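Enquirer: this one's structure only:
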């Protein structure tokens, strides 16, 4: 955000009925906190997103701890830029078919458990070497992932990766990014080939929310001190349960359910949203 953007933001909020707008730069000409009186949060977000479409807008209450003490993050299309099951399906010659199901499930148009079962069944018989090849050739952390995790840990946060994907991917990704724990589904394998099934119970939206709440108890905090990040419909319950829920390059339903949507910046924008200036980042 530039000084010109700030002036426009103030004018837009005044036109929308704000009684007072105070600013405090988090990082000059990069990110600013606007303290808005007289408008409810949805109106603030709608006003700024429509009037400043090139900026990322996060709306949160003034009270409470800014740097959160818990980060719970989705993996596919959030911490990494890929959907691992789609990439794995490419080795079975079924990527387009599986990717279409993944997209519909993430938009909230299909039951997650049924969509997962259908996609995994399509992989039956695939050699496990495709997993290692996918990891080596196709799975990459999104920009800012390591810095986000390292900085939050340096500020006292616990960091957990929770995914409706598979442990064969979350385990190495969690290690690459520096997460303290990972939670995901387990593919069933025999004789070096996928059986086309996952071990029950599956990790779904309810499990993601339960993981966040369980980790809050583990850390000794309330959900208001937790941060959740995700991109799909199955992330909505944990985004809504966290004190700060941020959608990252997200599907419309997830974006609407979150406190804000990072559409332009990388994952370090989530540090700025917590009031952590670049001078306090741990570059990893």
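Expert: Received the coordinates, thanks. Please read these numbers as outputs of a predicted model, since none were measured by experiment.
Enquirer: rest of the way, CA atoms for contacts and neighbours
Expert: Noted.
Enquirer: does residue 139 count as helix, strand or coil?
Expert: coil (DSSP: H, G, I helix; E, B strand; the rest coil).
Enquirer: Helices along the stretch 151-284 of the chain, start to end?
Expert: For the stretch 151-284 of the chain, the helices defined by DSSP state H, counting those that start in this stretch occupy 167-177, 205-219, 236-241, 252-257, 269-273.
Enquirer: most neighbours per residue, which of those helices?
Expert: A comparison of these by mean neighbour count, using mean count of other CA atoms under 10 Å, puts helix 236-241 on top with a mean of 24.
Enquirer: packing partners for that one?
Expert: With contacts defined as 3 or more CA pairs under 8 Å, 6 or more residues apart in numbering; DSSP states H and E, helix 236-241 has these neighbours: helix 205-219, strand 226-230, strand 244-248, helix 252-257.
Enquirer: What helices and strands are in contact with the third one?
Expert: Just to be clear, that refers to strand 244-248. Strand 244-248 sits against strand 226-230, helix 236-241, helix 252-257, strand 260-262, with contacts defined as 3+ CA pairs under 8 Å, 6+ apart.
Enquirer: could you dump these to CSV with distance to residue 268?
Expert: Output for the helices and strands packed on strand 244-248, formatted as CSV (distance: least, CA to CA, whole Å):
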stretch, distance to residue 268
strand 226-230, 12
helix 236-241, 18
helix 252-257, 18
strand 260-262, 10
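Enquirer: one more structure, for comparison:
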């Protein structure tokens, strides 16, 4: 599955005009210079996963696999656009699909996720500069761990939601104690990272309104629009990008 994660390809409409958009939006944001400066000196970068590190929303893929795609996608759009509290959307979506552990694992085997273009190279560059990399996601740990393994990110550097199952693998709920299970969970998650690791200069990168909430404690929020181009995120981002290449170039010059 890990090999397929790296090699699987599919057409992405948002990427068709990337070069044009890069030319017109490379300086879009509330504080582009500040974000670039912070990226050049950061000691930690936190990534959202769905529609940022990968080209899909994991819960939507799972819902489609279980025959509940349309209903769940509508809730995902509300959550990512900031139109409903995240915990309400999470509970509603999981209640619709009630994913058992065997079905989740079957979904991962049959529908491995595709990495966003350039993200693996960017993370490799961060690692080469001794920058601590975390995956901070409202998605599910069981679906994120294979992605982390491909990217050489330790599983302990994942802050995400836990789906709960009984001894038979049947769905019983989710862990509400995880900070990423509720609204304003990402700033809480980054605060935990900061206090435990002592980082002073954390960057948050993501495509959703919940990612924008992570500043502070993040010193900069970089919005990513290479998969989902959200107006609400672009308006809140210190720097809004459609590609990881320029970010990689900045880190490489450290």
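Expert: Noted; the coordinates are in hand. Because the structure is a prediction, the values reported are computed rather than measured.
Enquirer: Quick TM-score on the pair, please.
Expert: TM-score for the superposed chains, counting by TM-score structural alignment, normalised by the length of the second structure: 0.78, backed by 222 aligned residues with a CA RMSD of 2.5 Å.
Enquirer: Which one of the helices and strands packed on strand 244-248 of the first structure lies nearest to residue 32 of the first structure?
Expert: Each of these was scored for nearness to residue 32 of the first structure using CA to CA, and the closest is strand 260-262 (14.5 Å).
Enquirer: so how much does that closest one differ from the second structure once superposed?
Expert: Compared with the second structure after fitting, strand 260-262 of the first structure deviates on average by 1.0 Å (mean CA distance after the TM-score superposition for the first structure).
Enquirer: Touching that strand from outside, list them.
Expert: 45, 56-59, 245-250, 255, 269-270 (CA atoms under 8 Å, 6 or more residues apart in numbering).
Enquirer: can you do 10 Å?
Expert: 42, 45, 49, 55-60, 229-231, 244-252, 254-255, 268-270, 273 (CA atoms under 10 Å, 6 or more residues apart in numbering).
Enquirer: Please tell me which residues of the second structure it aligns onto.
Expert: Aligning strand 260-262 of the first structure against the second structure (TM-score structural alignment) gives residues 239-241.
Enquirer: Stretch 75-91 of the first structure now?
Expert: Per TM-score structural alignment, the counterpart of stretch 75-91 of the first structure in the second structure is residues 49-65.
Enquirer: What's the end-to-end length of that stretch?
Expert: Using CA to CA, to the nearest Å, the end-to-end distance of stretch 49-65 of the second structure comes to 19 Å.
Enquirer: Then stretch 172-191 of the first structure?
Expert: Stretch 172-191 of the first structure has an end-to-end distance of 22 Å (CA to CA).
Enquirer: tell me how far it is from the chain's mean position?
Expert: Chain-centre distance of stretch 172-191 of the first structure: 17 Å, with CA atoms, centre = their mean, to the nearest Å.
Enquirer: buried residues in it?
Expert: Residues of stretch 172-191 of the first structure classed as buried by neighbour count (16 or more other CA atoms under 10 Å): 173-174, 177-179, 182-187, 189.
Enquirer: same thing with stretch 69-88 of the second structure?
Expert: By neighbour count on 16+ other CA under 10 Å, the buried set for stretch 69-88 of the second structure is 69, 71-73, 75-76, 79-82, 86-87.
Enquirer: OK, contacts around residue 280 of the first structure?
Expert: Residue 280 of the first structure is in contact with 151, 154-155, 271, counting by CA under 10 Å, 6+ apart.
Enquirer: To clarify, my last question referred to residue 141 of the first structure.
Expert: Applying CA under 10 Å, 6+ apart to residue 141 of the first structure gives the contacts 75-82, 173, 176-177.
Enquirer: From the residues you listed, list just the buried residues.
Expert: Among the contacts of residue 141 of the first structure, the ones that count as buried by 16+ other CA under 10 Å are 75-82, 173, 177.
Enquirer: can you put the buried residues of stretch 172-191 of the first structure in TSV and add distance to residue 145 of the first structure?
Expert: Conversion of those to TSV gives the following (distance: CA to CA, whole Å):
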residue	distance to residue 145 of the first structure
173	10
174	10
177	6
178	9
179	10
182	15
183	17
184	19
185	22
186	24
187	25
189	30
